[in-house]
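Colleague: give me the fold of what follows.
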Amino acid sequence: MGAATVALALAVALAQAASRLLAKAAENWPLLIVIGLALATCLACLRIRRSHRNRADSERLARLRITLAELDAMDDQQFEYALRDLLVRDGWVATKVGRGGDQAADVIGDLVPLGRIVVQAKHTRVGGKVGSSVMYEVNGTAGPAHRADHAVVVTNGSFTRDAMAWGDRHGVHWIDRDRLGQWAHKGRALHELLGLPSRRSRLPWRRAA
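Modeller: Just a heads-up that it's a prediction; the model follows:
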């Protein structure tokens, strides 16, 4: 009985407190309306500011141009972020994923209707060359590990003849210093530069035997 009495008393007290709060709210409804309008105005201002910031970021990326000298001066991580920003400029939804165990993918981008692209970045000293082993690695992981429709290796240096020939033969695209200049500095879209198809293609690693 003691516990029931305490519970009943608590319930009555809560009800009385709620009643008092409602009465105060009724008395002060003009103030509550003013507060509500102020909060709504603040939220609207925040949304407008965020929209303006996003638009400014989009416009900045749309004008993005990076010279070869600027790319040469970057470290590996900065180079990967630059390639991500260039993909975003071209309309791709791109993410930098390069890290230990990245399975030959430094940047991954998606763009309807082109599908998914995997970018392997090879930042090197000027005059450095990328060999065929990189092509083998990208070819082995782009489809099975990343479900990619297109794969490309990008360097600020150059490729060996064997690497370019092997990539052309097996569907692994390559961007050497000259092509990188057209993409990054002159503003040509990567998918136009590479001639990527306007629909999802079936790469050699995804074709049925």
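Colleague: rest of the way, CA atoms for contacts and neighbours
Modeller: OK.
Colleague: any idea how far Gly109 is from Leu87?
Modeller: For Leu87, the distance to Gly109 equals 7 Å [Cα to Cα, to the nearest Å].
Colleague: give the contact list for Gln103.
Modeller: Val138, Thr141, Ala145 (Cα atoms under 8 Å, 6 or more residues apart in numbering).
Colleague: in PyMOL, select just the buried ones from those residues.
Modeller: If you want just the buried ones from these in PyMOL, going by 16 or more other Cα atoms under 10 Å, the selection is:
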select buried, resi 138+141
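Colleague: and this one, please, so the two structures can be compared:
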Amino acid sequence: MGRKPLRLRRPRGVSEVVSAAVVGLAVLVLAMRMTTAAVGALREAWPVLLALVFLAGTVGAWWNARAMGRRRRDAERLAMLRITLAEFDAMDDRQFEHALRDLLVRDGWPARRVGGGGDQAADVIGDHMRRGRIVVQAKHTRVGGKVGSSVMYAVKGTAGPAHRADHAVVVTNGTFTRDSMAWGDRHGVHWVDRDKLRRWAETGTALHELLGLSARARRGRFKRAA
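Modeller: Sure thing, here's the model as predicted:
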């Protein structure tokens, strides 16, 4: 059988009524004291709370402004130049190099194409006021083609001695072998495969943002290898 619900019994007699009244009065006094203490604490802490609210609002506004600025810059870059993967695939080697040069210019890197005989593993060179010099080796392949580690070796070997570069990048419309990507990551040679190329050329992400290229604080990384 289920238990009967608990029911409060009305006070009986003068003594029980007085006791109930005393308990109720004590609870009321305690509640009033707690309310007074809470109000006092808020009165003393309001400058701190106001400062926290102001700080949170400032940080939120700064974050939104930064996000809006990034979206605006991406839109402006896309308005200047946008290249699809299908267009890259249809290019020849020379056209691919010119396209990469144009993308660097779009991102604020005054660049020139230098590819050709005796280019010493550099097809495009760009110079940025804050980020220094970048050397790009372009590898245009058939769809599904892979770039091996030998390209990474060549770029690493000439980036500093021949071109005085701060950053070295190998770009392909295909993919890289696992060994070549691992070697490049270990030795500071950046790589842009088909997926990164799409993000760079189609969605408007700047190359230095895509690869996390540093400013002048780390300048000369390849130059010291000369």
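Colleague: re earlier: same drill for Leu87 and Gly109 of the first structure, tell me which one is more crowded.
Modeller: Neighbour count, other Cα atoms under 10 Å: between Leu87 of the first structure and Gly109, Leu87 has more, with 27 against 20.
Colleague: show me what that one aligns to in the second structure.
Modeller: When the second structure is aligned by TM-score structural alignment, the residue opposite Leu87 of the first structure is Leu104.
Colleague: not counting its neighbours along the chain, what's nearest that match?
Modeller: Ala111 (6.4 Å; Cα to Cα, 6 or more residues apart in numbering).
Colleague: so that neighbour touches Ile125, yeah?
Modeller: Yes: using Cα atoms under 8 Å, Ala111 of the second structure is in contact with Ile125, at 5.5 Å.
Colleague: which neighbours do those two share?
Modeller: Residues touching both Ala111 of the second structure and Ile125 (Cα under 8 Å, 6+ apart) are Arg101.
Colleague: show me where the first structure has helices.
Modeller: Here the first structure has its helices, by DSSP state H, at 2-27, 29-62, 68-72, 76-89, 132-146, 161-170, 177-180, 190-194.
Colleague: and those helices: which comes nearest Lys122 of the first structure?
Modeller: Evaluated with Cα to Cα, the helices of the first structure place helix 76-89 nearest to Lys122 of the first structure, the distance being 7.7 Å.
Colleague: in terms of secondary structure, what does the closest one contact?
Modeller: helix 29-62, strand 93-96, strand 107-111, strand 115-122 (3 or more Cα pairs under 8 Å, 6 or more residues apart in numbering; DSSP states H and E).
Colleague: just to revisit the earlier point, most tightly surrounded among the helices of the first structure?
Modeller: Scoring these by mean neighbour count under mean count of other Cα atoms under 10 Å gives helix 76-89 as the most buried, with a mean of 21.
Colleague: map Gly109 of the first structure across to the second structure for me.
Modeller: Using TM-score structural alignment, the equivalent of Gly109 of the first structure in the second structure is Gly126.
Colleague: and Ala151 of the first structure, by the same measure?
Modeller: Aligned partner of Ala151 of the first structure by TM-score structural alignment: Ala168.
Colleague: which residues touch the closest residue to that match other than its chain neighbours?
Modeller: Counting by Cα to Cα, 6+ apart, Val135 is the residue found nearest to Ala168 of the second structure once chain neighbours are left out, at 4.8 Å. Residues near Val135 of the second structure by Cα under 8 Å, 6+ apart: Ala122, Asp123, Val124, Ile125, Gly126, Ala159, His163, Ala165, His167, Ala168, Val169.
Colleague: what's the spacing between the closest residue to the fourth one other than its chain neighbours and Val189 of the second structure?
Modeller: Okay, so that is Ile125 of the second structure. Take Ile125 of the second structure and drop its neighbours on the chain: the residue closest to it by Cα to Cα, 6+ apart is Val135, 4.7 Å away. Separation of Val135 of the second structure from Val189 of the second structure (Cα to Cα): 10 Å.
Colleague: got any residues that touch both of those two?
Modeller: With Cα under 8 Å, 6+ apart as the test, Val135 of the second structure and Val189 both reach His167, Ala168, Val169.
Colleague: would you mind putting those into a markdown table with neighbour count and distance to Ser150 of the second structure alongside?
Modeller: Putting these into a markdown table (neighbours: other Cα atoms under 10 Å; distance: Cα to Cα, whole Å) gives the following:
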| residue | neighbour count | distance to Ser150 of the second structure |
| --- | --- | --- |
| His167 | 27 | 18 |
| Ala168 | 27 | 14 |
| Val169 | 24 | 14 |
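Colleague: now, which of those sits nearest Glu87 of the second structure?
Modeller: The closest of those, once distances to Glu87 of the second structure are taken by Cα to Cα, is Val169, at 20.9 Å.
Colleague: contacts only, for that closest one.
Modeller: Ile134, Val135, Val136, Gln137, Val189, His190, Trp191, Val192.
Colleague: which one (most neighbours) among those?
Modeller: Neighbour counts for the contacts of Val169 of the second structure, by other Cα under 10 Å, peak at Val136, which reaches 28 neighbours.
Colleague: which residues touch the residue mapped onto that residue from the first structure?
Modeller: When the first structure is aligned by TM-score structural alignment, Val136 of the second structure is paired with Val119. By Cα under 8 Å, 6+ apart, the contact set of Val119 of the first structure is Ala105, Asp106, Val107, Ile108, Ala151, Val152, Val153, Val154.
Colleague: keep only those that stay in contact in the second structure.
Modeller: Shared with the second structure under both residues aligned by TM-score structural alignment, their matches' Cα atoms under 8 Å, the contacts from those are Ala105, Asp106, Val107, Ile108, Ala151, Val152, Val153, Val154.
Colleague: quick check: the last one touching Lys122?
Modeller: Yes: using Cα under 8 Å, Val154 of the first structure is in contact with Lys122, at 6.0 Å.
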